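Undergrad: I'll drop the sequence and a predicted model, then ask my questions.
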Amino acid sequence: MLGASTVMSFYRTYRPRVLEEIDNASVRQSVELLLTKPKSQLPHAYLLSGPKGTGKTTTARVIAKLFICMKPKKNGAPCGTCAECVAIADGRYMDVLEMDAASNRGIDEIRSLRDGIALAPSLGAYKVYIIDEVHMLTNEAFNALLKTLEEPPPHAIFVLATTDPQKIPGTVVSRCQHIPFVRASTPDLMHALARIVKEEKISIDEEALTLITGNAEGSFRDAVKSLEQVSFHKGNISVAVVQKTLALSESSRRETFLAHLVAHDGGAALRDIQKLVQDGVDTKAFLVDCLIELERRLVSDVMTKKEGAIPSGLRDLVSRLTQAYGELRSSPIPQLPLELAVVEYCENKAISIKQKEINASPITSRLSPVNKTHEEINNPTAGLLTLEKLSEHWHDVIDELKPFNHSVAGVMRSTRPKDVRNGIVTIEAFYKFHQEKLSETKIKEMIGTILNKLFGEKVKVEVVLGKK
């Protein structure tokens, strides 16, 4: 059932307007500390940093109200109901200026802002500047902003918000009161949704609310948007309704898919993905669900130190699925990165098993002493790197290459180790241009350095063209 917010979205209607309504407990406590001093003694600049949807802009407006509210509460907190507070919440108060640095990132915009700062406030005692995504400013713009932060007029207050604080110069950060935002906890998200459910008179099961919060990835905005989406359902909202409306996957579907992966049944896992797509399930949400379960298993195994409780290739599987998640956004086919991860994971195991069979064969065992070279006899460390070991850890080799050359690491994903003999590692590429790229002297030396780092053995690298 829809109530007062039929004109505006839930997120805008129920955005916290006063300090007590901020659902992020740690942020609320940080802002409450500001109430212990008179306004004239408070910092003139604040830096709010954290993931998207965690309430940075909302908190920035509450801080603006703290300075401008004409009818503060006994503890100094803004009332949220006076004309000034209402105007700030609606984005129409003249002395609170909000600027998006993503689209106003140049030095000209900051100079214009600096010129306006020198002017006295039009209505009250303070003028507040809220700069969102401040990390998008150019270096020149940051330098201009820094001069203003160093010597601000008494009436100027700055609230900078960012999702990437590492990109902000240390000189700017050091002049701000930093309030870090973390992803919202499940209790914080439940508290925020419960307030909306009560006001909108929505009939929804608690398990359904829990499912919404679990899918929000710690974002208040995403949680509220999901609640609004399912609120159009007529009647009581159950877990099944949430799953269908938000295109989420059932736990049984996830468990079946993971079981097929653990068994290295690539065909069955790919069929699971195809069924997923046919049923309209969100691939990203499904992948996150799988990673959450795998992370739980991984941590449980490490904490309890149970051997054999989970497959030995779990770390490799988590790594591949995490990489697939990162590639979802840029993929022209939504499910393709997940399918590629499945194929690579299952094929990597198949190569390792085949090599073990070869090494264990009676013929190989009988011939191995004869095939030892003079170098291997005189050098005890020679031969530590085997094809079996390299095949098993091929993904680790690729991961180690990424910091040196990301494009080479990408090419290596389409190759496999073919042979390890007499101090030479032979890599098999399946495309001519891949072979030519990897055959460059500096690239082969780079790969050799990585192999030496991982396996403690100096080797030369050769690249051959194989048949697909």
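TA: Looks like it came in fine. Please read all numbers here as calculations on a predicted model, not as lab measurements.
Undergrad: contacts, neighbours, all on C-alpha from now
TA: OK.
Undergrad: Assess the claim that Leu209 and Met190 are in contact.
TA: Yes: contact between Leu209 and Met190 holds when scored by CA atoms under 8 Å: they sit 7.2 Å apart.
Undergrad: The two: which is more packed in?
TA: Legend: neighbour count by other CA atoms under 10 Å for Leu209 and Met190, higher for Leu209 (23 against 20).
Undergrad: buried residues in the helix ranked longest in the chain?
TA: With secondary structure taken from DSSP state H, the chain has its longest helix at helix 336-360. Of the residues in helix 336-360, those buried by neighbour count under the rule 16 or more other CA atoms under 10 Å are 336-339, 341-346, 348, 351-352, 355.
Undergrad: Go ahead and name everything in contact with the following helix or strand past that helix.
TA: Proceeding N to C from helix 336-360, the next assigned helix or strand is helix 362-367, under DSSP states H and E. Defining contact as CA atoms under 8 Å, 6 or more residues apart in numbering, one finds that helix 362-367 is touched by 358-359.
Undergrad: tell me how far the helix or strand that comes right after helix 362-367 is from the chain's mean position?
TA: From helix 362-367 onward toward the C-terminus, using DSSP H and E, the following helix or strand is helix 374-378. For helix 374-378, the gap between its own C-alpha mean and the chain's C-alpha mean amounts to 50 Å (CA atoms, centre = their mean, to the nearest Å).
Undergrad: and here's the other structure:
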Amino acid sequence: MTLYLKYRPQKLEELDSETVRESLKRIVVSGKPPHAFLFAGPKGTGKTSAARIIAKILNCERLASSKKTDSSIEPCGKCDQCLSISQDSNLDVIEMDAASHRGIDDVRALRDAVKLAPAKARNKVYIIDEVHMLTTEAANALLKTLEEPPSHVYFILATTNPEKLIETIRSRVTLISFKKATRDEIVRSLRRVVKGEKIKIEEDTLGLIAKAAAGSFRDAVKTLEQLLSEKRNLSPEVVGEFLFQRKAFEADSFLALLAKKETKKALQELDAAVTSGVLVSNILMAMLERLRGGLLALSGIGEEKIEGFERKEIISLIKLFGKAGKDIASSPIEELPLEVAIVEWCEGTIGRLQSVRLNLNSPLAPGETNSVHSRSRAHDTLDSREQDLARTKSSASRRQTDASSRNLKEVSEEVWRKILATVKPINTSIEALLRAARPVSYDGNTLTLGVFYKFHKERLEDFHHRRILEEVVGRIMGSTIKVICILTSPPAKIETTSKEIPKEEVVLTEGGDEDIIKVAKEIFGN
């Protein structure tokens, strides 16, 4: 017999979910139990175990004549009825799986059976598991019986998806909600097993198993049973590595690499974890749990702060890894979506945009464009008051410097040069692509760019590229701007005088060949 079945709760007091335990105690003490229960909650939270305990209480021979009080509501566990229910041999306690008995004919047979008197027990108890699997016709056929059952019949419906039950059934039952078990509740359950099996194990190890069980009592006991069957060392270090939570992958050290934008080391850390046998889904879950803890800590809930990240950065990472989690199922290489997310954060649009966003609010002095990242790091060291003051000052400066460019009816050559100069430190590829484009029109909300080549147009219309470009243009123009690209013919080369072409035009093409070569390498490889 598996440990979970061997140490399954036999009394209300042994139920590890505190809310369920107290709710059922109050119902039993009242002496008027409802004829239809609905036990709803996630898998492995004790729904079937609680249903059997209720069946024992309804049929226990010792309780038949005794008055229900807090001290005498538990089944004796020794009479014929209690023993037969524990051994699954009681003729009057019928367990049904609605997944395999879901049709209207099955419910009609049940309706005929409930009219018959119990064989030996005082009451008939029907435990219908996964009741949401009943067809609509079968569920409707069950309604009348649930509403007006014979006095000797009780129904206990169990489901993991109560929302899939028709409303008319939910309105006729007494709902008992089984929530995901807390860490302390799972540890309580594990202690009962450890005591019964006389196992020596540390509290930290039980805590690790409880954390890995994700709110399921059954999964926690199964994990402990696997550790025992494989004769593993039960030290926290060994168990932590087995559960892929500690030694094999450390979320905090990995986040520290992301905070420093160290792409190579972060990818190597991921590869080492996957190579050592850590599931990509476990890595993703560990990251999201840690980021969630950091986000809640910034909101004053908990103390799991993450060094090196602000609130917006944590939210961006959660969204990025959340998207990676959705893409894993359809990816031919399981870890590829996570690797893409790492590169996007460290080197791509999201990481760079996040690191320079505050700096875009303040005017850059000549020669200052290459120090954007250092200024961003310096800004991160400010405390909250200094940050508020810095934002106020930068906002005032921006209003002064950009006052002349707000609500422009067209994008002048000077504004266009400013757009190119501002986007270059964020993404040199976009700046190089923009040199093959010119503003065509601007109506205050939409900037239309004429792009000379189809390839350049497609690259600029890429989601990440367009997002950065719209962010930069919006900052400079002083409002939210949408950028649209259209194909146009390259301008003809016309001989002009030096007066017609400002000397600053040279700045736009300075180092142009190197930048274009760099873009080509990024797109086509070396």
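TA: Thanks, I have the structure now. These numbers were taken from a predicted model, which means no experiment stands behind them.
Undergrad: counting contacts, what elements does the longest helix of structure 1 pack onto?
TA: For helix 336-360 of structure 1, the helices and strands in contact under the criterion 3 or more CA pairs under 8 Å, 6 or more residues apart in numbering; DSSP states H and E are helix 266-278, helix 314-327, helix 387-392.
Undergrad: most packed of those helices?
TA: Mean neighbour counts were compared across those using mean count of other CA atoms under 10 Å; the top stretch is helix 387-392, at a mean of 20.
Undergrad: Quick one: list the elements packing against it.
TA: Contacting helix 387-392 of structure 1 under the criterion 3+ CA pairs under 8 Å, 6+ apart are the following elements: helix 336-360, strand 416-421.
Undergrad: what's in contact with it?
TA: By CA under 8 Å, 6+ apart, the surrounding residues in contact with helix 387-392 of structure 1 are 348-349, 351-352, 355-356, 416-420.
Undergrad: How about stretch 303-320 of structure 2?
TA: Applying CA under 8 Å, 6+ apart, the contact partners of stretch 303-320 of structure 2 are 252, 256, 259, 288, 290-298, 341, 345, 350, 354, 380.
Undergrad: what's the answer for stretch 215-235 of structure 2, then?
TA: 2-4, 42-46, 180-183, 186, 189-190, 193, 201-202, 205, 209-210, 212-213, 238-239.
Undergrad: switch to 6 Å and redo it
TA: With contact meaning CA atoms under 6 Å, 6 or more residues apart in numbering, stretch 215-235 of structure 2 is reached by 4, 44-45, 180-181, 186, 210, 213.
Undergrad: rewinding a little: and which of the buried residues of helix 336-360 of structure 1 is nearest Ile110 of structure 1?
TA: Closest to Ile110 of structure 1 out of these is Pro337 (41.3 Å), distances taken as CA to CA.
Undergrad: excluding its backbone neighbours, what's nearest that closest one?
TA: Across the structure, with CA to CA, 6 or more residues apart in numbering as the measure, the residue nearest Pro337 of structure 1 apart from its sequence neighbours is Ala324 (4.8 Å).
Undergrad: Name the residues of stretch 240-252 of structure 2 that come out as buried.
TA: Of the residues in stretch 240-252 of structure 2, those with enough neighbours to count as buried (16+ other CA under 10 Å) are 240, 242-246, 248-251.
Undergrad: Provide the aligned range in structure 1 for the helix or strand hosting Arg26 of structure 2.
TA: Remark: Arg26 of structure 2 resides in helix 18-30, with elements defined by DSSP H and E. Under TM-score structural alignment, the counterpart of helix 18-30 of structure 2 in structure 1 spans residues 25-37.
Undergrad: And that stretch, what's buried?
TA: 27-28, 31, 34.
Undergrad: What lines up with Leu110 of structure 2 in structure 1?
TA: Under the alignment defined by TM-score structural alignment, Leu110 of structure 2 is paired with Leu113 of structure 1.
Undergrad: Just give me the neighbour total for Leu449 of structure 2.
TA: One way to gauge burial is a neighbour count; for Leu449 of structure 2, by other CA under 10 Å, it gives 20.
Undergrad: Now do the contacts for it.
TA: Contacts for Leu449 of structure 2 (CA under 6 Å, 6+ apart) come out as 438-440, 485.
Undergrad: Return the closest of the residues you listed with respect to Ser404 of structure 2.
TA: Comparing the contacts of Leu449 of structure 2 against Ser404 of structure 2 with CA to CA places Pro439 closest, at 18.5 Å.
Undergrad: With adjacent residues omitted, what lies nearest to that closest one?
TA: Pro439 of structure 2 sits nearest to Leu449 (CA to CA, 6+ apart), 4.5 Å away.
Undergrad: cool, and His395 of structure 1?
TA: Closest residue to His395 of structure 1 in three dimensions, ignoring its sequence neighbours and counting by CA to CA, 6+ apart: Asp316, at 7.5 Å.
Undergrad: For Ile176 of structure 2, see how far away Pro34 of structure 2 is.
TA: Here the criterion is CA to CA, to the nearest Å. By it, Pro34 of structure 2 lies 12 Å from Ile176 of structure 2.
Undergrad: Between those two, which is the more surrounded one?
TA: Between Pro34 of structure 2 and Ile176, counted using other CA under 10 Å, the more crowded position is Ile176 (17 against 14).
Undergrad: Need the counterpart of the more buried one in structure 1.
TA: Structural alignment places Ile176 of structure 2 opposite Ile179 in structure 1 (criterion: TM-score structural alignment).
Undergrad: Same question for Val239 of structure 2.
TA: Taking TM-score structural alignment, the alignment pairs Val239 of structure 2 with Val242 from structure 1.
Undergrad: To which secondary structure element is its match assigned?
TA: Assigned by DSSP H and E, Val242 of structure 1 belongs to helix 239-245.
Undergrad: Mind reading off the mean deviation between that helix and structure 2?
TA: Using mean CA distance after the TM-score superposition for structure 1, helix 239-245 of structure 1 ends up 2.2 Å from its aligned counterpart in structure 2, as a mean over the superposed pairs.
Undergrad: What's the first helix or strand after that helix?
TA: Scanning onward from helix 239-245 of structure 1 (DSSP H and E), the first element met is helix 251-262.
Undergrad: what's the average distance of that following helix to structure 2?
TA: Its match in structure 2 and helix 251-262 of structure 1 itself, once the structures are fitted together, sit a mean 2.8 Å apart by mean CA distance after the TM-score superposition for structure 1.
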